[in-house]
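Visitor: fold the following.
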Amino acid sequence: MLALSPMEQSALMLSLNASAQAVLWSLPLAIGLGWLLGSRRFPGHALLNAVVHLPLVLPPVVLGYLLLVLLGRNGAIGGPLYDLFGIRIAFSGEAVVIACAVVGFPLLVRAIRQSAEAIDPRYARAARSLGASELRIFVTVTLPLMAPGILTGITLAFARAVGEFGATITLAGNIPGRTQTLPLALFTVTQSPGTEAEAMRLCLLSLALAGAALLASESIARRMTPVRAAT
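Guide: Here you go, the predicted model:
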């Protein structure tokens, strides 16, 4: 078992907590967008899909800078929040959650969208013919059928959030005990000589977390296959 120092334990707990919050807060919007993109075609569909997936192709530091411009003390959103309510987002624990949410959001939406695309529309038509409302159809038919994609998206988004570096250090900084996540802690120890043991522990811990998330995602995907085949 790895013996972690207090700094390493703090970074690990901060990463897990921020990643879990990021997925939790972004999940309702991701479900809505994933269902919309996967089951509907409308003007601007391609544009909306591109905007949602833009964080996947942007360099993380660029993404973090854009967030800093919006949420910083003089930013379009962060400025009014600070002036009116005294709320400072940049270089805070909340900034870590926001950075994790933004980078993991496209993976969450993508998995849900693919699950929505695989749903046979005959199920909704059958429920509609029995007098079910659109809301009831979504809650009792569509949402359960999207559940495997939702679970897959959660695991992938969580793993991506745990490994986030560029956007986090740009928006939240690298403050030990406050905004220093697992990747930032690894970056910090690699800057000093004689810290190979600490760096290896953090590296192995990161590998274990990422591997566990990928294994969970693969397990969910395998369980999806019989359901799709039956439909």
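
Visitor: C-alpha only now, for contacts and for neighbours.
Guide: Noted.

Visitor: in which helix or strand does Ser115 reside?
Guide: helix 93-117 (DSSP states H and E).

Visitor: what is that helix packed up against?
Guide: Here helix 93-117 touches helix 6-39, helix 45-57, helix 60-71, helix 143-162, helix 166-171, going by 3 or more Cα pairs under 8 Å, 6 or more residues apart in numbering; DSSP states H and E.

Visitor: turn the ones you listed into a markdown table, including mean neighbour count and distance to Cys100.
Guide: Below are those laid out as a markdown table (neighbours: other Cα atoms under 10 Å; distance: least, Cα to Cα, whole Å):
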| stretch | mean neighbour count | distance to Cys100 |
| --- | --- | --- |
| helix 6-39 | 20 | 6 |
| helix 45-57 | 14 | 11 |
| helix 60-71 | 20 | 10 |
| helix 143-162 | 24 | 5 |
| helix 166-171 | 25 | 7 |
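
Visitor: out of these, flag the one nearest Ala116.
Guide: helix 6-39 (5.0 Å; Cα to Cα).

Visitor: which other helices and strands does that closest one contact?
Guide: helix 93-117, helix 143-162, helix 182-190.

Visitor: which stretch among these comes nearest Met224?
Guide: Met224 lies closest, by Cα to Cα, to one member of those: helix 143-162, at 6.2 Å.

Visitor: to compare against the first, here's another:
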Amino acid sequence: MRGDRINDPVNISSAESADSSSDEAVDTSSDEPAYTSSDEGVDMSSDERAYSSSDDGVDTSSDEGMCYRMKKKKLQKTCKDVCDCPREYSVGYDPNSEADWMYSKKFMMSKCARKRLSCYVHSVKPAIRHYVCEMNKTFTKAGQRMYFSTLFTEKHLMKFLSSPVDRMRIKLSSGRCLTYVQLMKGVDKRAAITHNWSRFVERAKLKEREICVFSLRHCKGVPVFTVHKI
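Guide: Sure, this is the predicted structure:
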């Protein structure tokens, strides 16, 4: 009697398959570069750290042992540099606001400019206060002065103005165009940058309607301003 031949089934284990899909790699999209300004031609100084999100690339695991990579948060794309986007938003300072910056007066800003402003202010070394100002015809004209609002003067500059400050440093956020100017209190109770302001405007290539952030700090009791174009 011919014996029956029994073929053992081949055991193919599914446990050997590794999850190595290439689309699980960490996303290093190039749309989140360090914050720089092409107008100044230099990366931001060391006290101006690149803005980044702390939860990027974090993995989380569920109770069942399933591992999922948290989707990387991406900043909404904005124009990296000073742009001509439509100015759709009216802004203005609020005396009771706890924001990190103060507007000079009511003026129009684009959506991109508002985002760049927030990104810049929250990525630099803390300041006494940031003053956001639109350059007008007076500020950019040769031989003229730069005025700060009465509110900003009273809250943040008056303590420095018992007498004119003759050698106050002002520079761009890149560290370029360092200029020594005079800061004084005007008869209308507004602080004004007088001597050498026009020279700084020329060197920094400030233009009418440009929006600039004046970051106020102090060194040995003397005010210091860093200017950044938005």
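
Visitor: TM-score for this pair?
Guide: Remark: TM-score between the superposed chains equals 0.22 [TM-score structural alignment, normalised by the length of structure 2]; 94 aligned residues with a Cα RMSD of 6.4 Å.

Visitor: before we move on, the earlier item: got the helices and strands packed on helix 6-39 of structure 1 as JSON lines, with distance to Asp83 of structure 1 columns?
Guide: Output for the helices and strands packed on helix 6-39 of structure 1, formatted as JSON lines (distance: least, Cα to Cα, whole Å):
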{"stretch": "helix 93-117", "distance to Asp83 of structure 1": "18"}
{"stretch": "helix 143-162", "distance to Asp83 of structure 1": "30"}
{"stretch": "helix 182-190", "distance to Asp83 of structure 1": "30"}
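
Visitor: and Leu68 of structure 1, which of those is closest to it?
Guide: Distance to Leu68 of structure 1, taken as Cα to Cα, is lowest for helix 93-117 among the helices and strands packed on helix 6-39 of structure 1, at 9.2 Å.

Visitor: which residue sits closest to Phe200 of structure 2, ignoring its sequence neighbours?
Guide: Thr179 (6.1 Å; Cα to Cα, 6 or more residues apart in numbering).

Visitor: Glu202 is in contact with the one you found, correct?
Guide: No: the criterion here is Cα atoms under 8 Å, and Thr179 of structure 2 misses it with Glu202 at 11.0 Å.

Visitor: more neighbours, these two?
Guide: Thr179 (18 against 15; other Cα atoms under 10 Å).

Visitor: got the contact list for the more buried one?
Guide: 169-171, 196, 199-200 (Cα atoms under 8 Å, 6 or more residues apart in numbering).

Visitor: could you identify which of those residues has the most neighbours?
Guide: Neighbour counts for the contacts of Thr179 of structure 2 peak at Ile170, which has 25 neighbours (criterion: other Cα under 10 Å).

Visitor: got the contact list for that residue?
Guide: 178-181, 224-227 are the contacts of Ile170 of structure 2 under Cα under 8 Å, 6+ apart.

Visitor: can you put these in JSON lines and add distance to Val213 of structure 2?
Guide: Output for the contacts of Ile170 of structure 2, formatted as JSON lines (distance: Cα to Cα, whole Å):
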{"residue": "Leu178", "distance to Val213 of structure 2": "16"}
{"residue": "Thr179", "distance to Val213 of structure 2": "17"}
{"residue": "Tyr180", "distance to Val213 of structure 2": "18"}
{"residue": "Val181", "distance to Val213 of structure 2": "17"}
{"residue": "Val224", "distance to Val213 of structure 2": "13"}
{"residue": "Phe225", "distance to Val213 of structure 2": "9"}
{"residue": "Thr226", "distance to Val213 of structure 2": "8"}
{"residue": "Val227", "distance to Val213 of structure 2": "5"}
